[in-house]
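Student: structure here, sequence nowhere to be found:
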């Protein structure tokens, strides 16, 4: 690091932060520093799609936050997996490219977030995208940095799953990011010839030689230095040594829905009474910091198979698949190493989604499927021997909301993450119906040739009460936390929709999934990149980038 003074300090090299760093550093007259608490992305675990099996729970790449006991889920503690390293969660996720439902963004606009409607954000998604899947230019872009492709070598069970949708009234959908999400299909992924494309590899790595761009790794931001309504610098820690980075223009928090509110709270921006109870001086009284946590709660149906068609470890797959996998991958970009494990999925409507809202032709899907051609453990193990397939189903627009709070341990570095899952009874009812819908799909005759015993929930679990008990014991997160620094115009809003500045602050913005007022209907990586792009445009439009 040649200087400790920069025009722009960006905290977090994840889905949004890397886009912001690219756009701001395009102006050679400004200096930009991108700060990441984790390390680099050079590991083959990151580059090879199937490597995600070794990333979740690996503390080198995953924060593995532990939530507080969930009182509506039998007091279970749920691990909150978040990416730690260049690319953030886009370096450890399943690479599924989903933008969400167009009505999600129109819903944001209806809440007072003017400029965030679907028609406002669609051009931004298109500008970021390099679509190589042959999809419609009405909905897709072809000149952006983010590769969007079809999976490299699709497992035949993924195609079986798509065909099985017909029995449940779910048509094949070739593009979940076009006119409608409804139906089943093969997911688009962010890859380049079988190699993961993260936000870092797409937006920062190609421009990392810019002399005005500094990327710091293994550097944790402790808190902001604040004078009146301006941020003057960041207190950081690297290799156990504390120092200060000085800010000449702006600080942008892109640390995600867990870390961005943590940094604000540690800096004295939050609910005055709660800060004072922790012994912190309140610099800005914003009760919404750390509130409004939303995430997709998820269930699983898993079935054993007597045939070695799925991805799995057995004598039958040793010679044709397991041993040749590295050679197939490096020589042909084929084989099991190319899988992201959730090659197929889709969107369905439960009985609660039958009535269309006023002004709409039909109701939106209310559950999402992630199909894996793997026998996922019904006992909580990371790996099960043998073969089978699993269908994960989540509530797309949960009503339950939680919090991210500072732990009262004197460090101001640790957080209490409370998803508060199932606090709203509607989420319970909807996920029960989602399990039934998943079973309906898996009951299709398309699976007859590979069908074995249902290991979870098991055939013995049939009534709503039994399914709910199963969900309380097993339901988890799909790793899509949002909303803890939400934009808006109400009393719990943290940032302004028109500039993403923290309310009451002159030069502090938040640009990541934490600003979402409501969770979008789908995976959150691509929407986070959109937020980074839109936020960077806001800065440039103010004339501060020149």
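Tutor: Structure received. Since this is a predicted model, take the numbers as computed values, not measurements.

Student: every contact and neighbour count from this point should use C-alpha atoms.
Tutor: Noted.

Student: so residue 147 sits right up against residue 126, yeah?
Tutor: No - here residue 147 does not reach residue 126: they are 11.4 Å apart, not a contact under C-alpha atoms under 8 Å.

Student: which of the two has more neighbours?
Tutor: residue 147 (25 against 20; other C-alpha atoms under 10 Å).

Student: now that one: how far from residue 14?
Tutor: Per C-alpha to C-alpha, to the nearest Å, residue 147 is found 16 Å from residue 14.

Student: same question for residue 541.
Tutor: 23 Å.

Student: the two: who's more crowded?
Tutor: residue 14 (30 against 11).

Student: the helix or strand harbouring residue 246: how far from the chain's middle?
Tutor: Element membership of residue 246, judged by DSSP states H and E, is strand 241-253. Put simply, strand 241-253 sits 26 Å off its chain's centre (C-alpha atoms, centre = their mean, to the nearest Å).

Student: one more: stretch 187-197?
Tutor: That offset, for stretch 187-197, works out to 16 Å (C-alpha atoms, centre = their mean).

Student: comparison target below:
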């Protein structure tokens, strides 16, 4: 390992992998990636087998295993948060569901001062640059990027019933939730190819490991930034928790994620002076926004028993594991070759939101993330939760020890709007699962059960049973206001030189879906900003925006001939619009 690099990337996760690829493409530029976890060995089935996704969570070989402080509005519960501690980061242990978010998310980013070039039109070409979608490239989708995406088949009897039920509930279908129209239901894209997980490391790092100007060091925990005035000149790190090292850098780029990045900034004296002094840290750069603005998606599982033996529950039996593993290893197929989150959709739960505030993940089994099945029965479930909650939390170090996990509080359920949306979310999901299409299968609701009916009962159940969807973000947000941390034009940390941040922490607000895709887009765009490349030109294909008279499908599609304005409204509003009103003839 050299003693000085042009770029030292702290974190070999999703963003770090993409940055390492793009920045090292210039042979005159030296790049070092420091990853606190271990390598993502190609022979490790717990990383590369899609169906094994439940096993790395909680395992210290793969997972930082964070948990919150007692959440004040959830009865003091501590909520566990799995974060990848391995090359590829959380993309090596996540659910492989690839969702960009809505165009409106990025147009909202662009409303913040200094963020005008982060609108959808400017982000779209970077989404396209990173992907190869096997469903086919078009004006909205890429076809030549390093990240291969396959569309889930979503063809089992339970998936067919789910899609039919959404039709019966009054919701539209869409061809591609990452394309022209997000709102509606469809099979989902997954970062899975030929039966294997395609993590950020596998897509971006593995093909370039032999570049002479790129070094990748694992088991390297960065403990502090090194300073010369307000310029960062390098980092100190421990190898395997023991051997002390230092390395000089022209630039240090933090890619640790929404927890690790603010922790390292605070340990290095960057943050709110009062928080720093309380932890025994001498303030170096006064940035009160570091660790604040924390956002996430909380979710619950609505589970039903299936009367027919059509779920994948039997495959959870331990004696079947060798067969699943062998079929996956030698034939790249079978139960092990899918993440089983093969379809779902997005809806609006009320007419006050401009674009979907609820995402459905449908799963043809009743099971929790830890692999616990609902009594071993056949079943099915939807994962649901508000997508654009106004709840805000924080990440704050407790002391000056880099191995002490920071205090994390999300403040779930702390606002009236959030609690009201939870009631809407649960009722909307029940409306779909109660449709006639499920009648041949429905053996009754397992969770939460018929005892949870009133608004308060729903909120109490969420407080007791909800889990994180594992989308922490926004703790070092881009912007120019007094609580922003990162300059959106350069990715530099305000008030510093030689220090940048590129990961989910720079989001100003969370996107309405799984965050892996927007993290990778941010990394792709940031690579051009950092390298001084000419940014990709904005692209302006039409996108569906409810209530603006947009057709259900792209212009020119013959399916638009049957378009009706009522199809643009949530089902509850359509029912109100078509129901007889007082004074009508009945």
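Tutor: Here it is on my side, so go on. The shown structure was predicted, so the numbers you read here are calculated from the model rather than taken from an experiment.

Student: any idea what the TM-score is?
Tutor: After superposition, the two chains reach a TM-score (TM-score structural alignment, normalised by the length of the first structure) of 0.93; 531 aligned residues with a C-alpha RMSD of 2.1 Å.

Student: check the mean deviation of the strand holding residue 246 of the first structure from the second structure.
Tutor: For strand 241-253 of the first structure, the mean distance to aligned residues of the second structure following superposition is 2.0 Å (mean C-alpha distance after the TM-score superposition for the first structure).

Student: return the set of buried residues in that strand.
Tutor: Using 16 or more other C-alpha atoms under 10 Å as the test for burial, strand 241-253 of the first structure gives 244, 245, 246, 247, 248, 249, 250, 251, 252, 253.

Student: got TSV for these, with distance to residue 100 of the first structure too?
Tutor: Shown next, in TSV, are the buried residues of strand 241-253 of the first structure (distance: C-alpha to C-alpha, whole Å):
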residue	distance to residue 100 of the first structure
244	39
245	37
246	37
247	35
248	36
249	33
250	30
251	28
252	24
253	23
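
Student: which one among those gets closest to residue 9 of the first structure?
Tutor: residue 251 (4.8 Å; C-alpha to C-alpha).

Student: tell me which residue of the second structure lines up with that closest one.
Tutor: Using TM-score structural alignment as the criterion, residue 251 of the first structure maps onto residue 252 of the second structure.

Student: hey, where'd the helices end up in the stretch 51-200 of the first structure?
Tutor: Under the criterion DSSP state H, counting those that start in this stretch, the stretch 51-200 of the first structure contains helices at 102-110, 118-128, 156-164, 199.

Student: out of those, nearest to residue 177 of the first structure?
Tutor: With C-alpha to C-alpha, the closest approach to residue 177 of the first structure among these belongs to helix 102-110: 8.8 Å.

Student: the closest one vs helix 118-128, what angle?
Tutor: Using axes from the mean of the first three to the mean of the last three C-alpha atoms, to 10 degrees, the direction of helix 102-110 of the first structure lies 120 degrees away from that of helix 118-128.

Student: can you name every helix or strand that helix 102-110 of the first structure contacts?
Tutor: Packing partners of helix 102-110 of the first structure (3 or more C-alpha pairs under 8 Å, 6 or more residues apart in numbering; DSSP states H and E): helix 118-128.

Student: what's the mean distance for the helix it packs on versus the second structure?
Tutor: Relative to the second structure, helix 118-128 of the first structure is 0.5 Å off (mean C-alpha distance after the TM-score superposition for the first structure).

Student: so where is that helix in the second structure?
Tutor: Counting by TM-score structural alignment, helix 118-128 of the first structure corresponds to residues 120-130.

Student: contacts for the matching stretch next, please.
Tutor: Stretch 120-130 of the second structure has contacts (C-alpha atoms under 8 Å, 6 or more residues apart in numbering) with 100, 103-107, 140-147, 517-518, 520-521, 524-525, 536-540.
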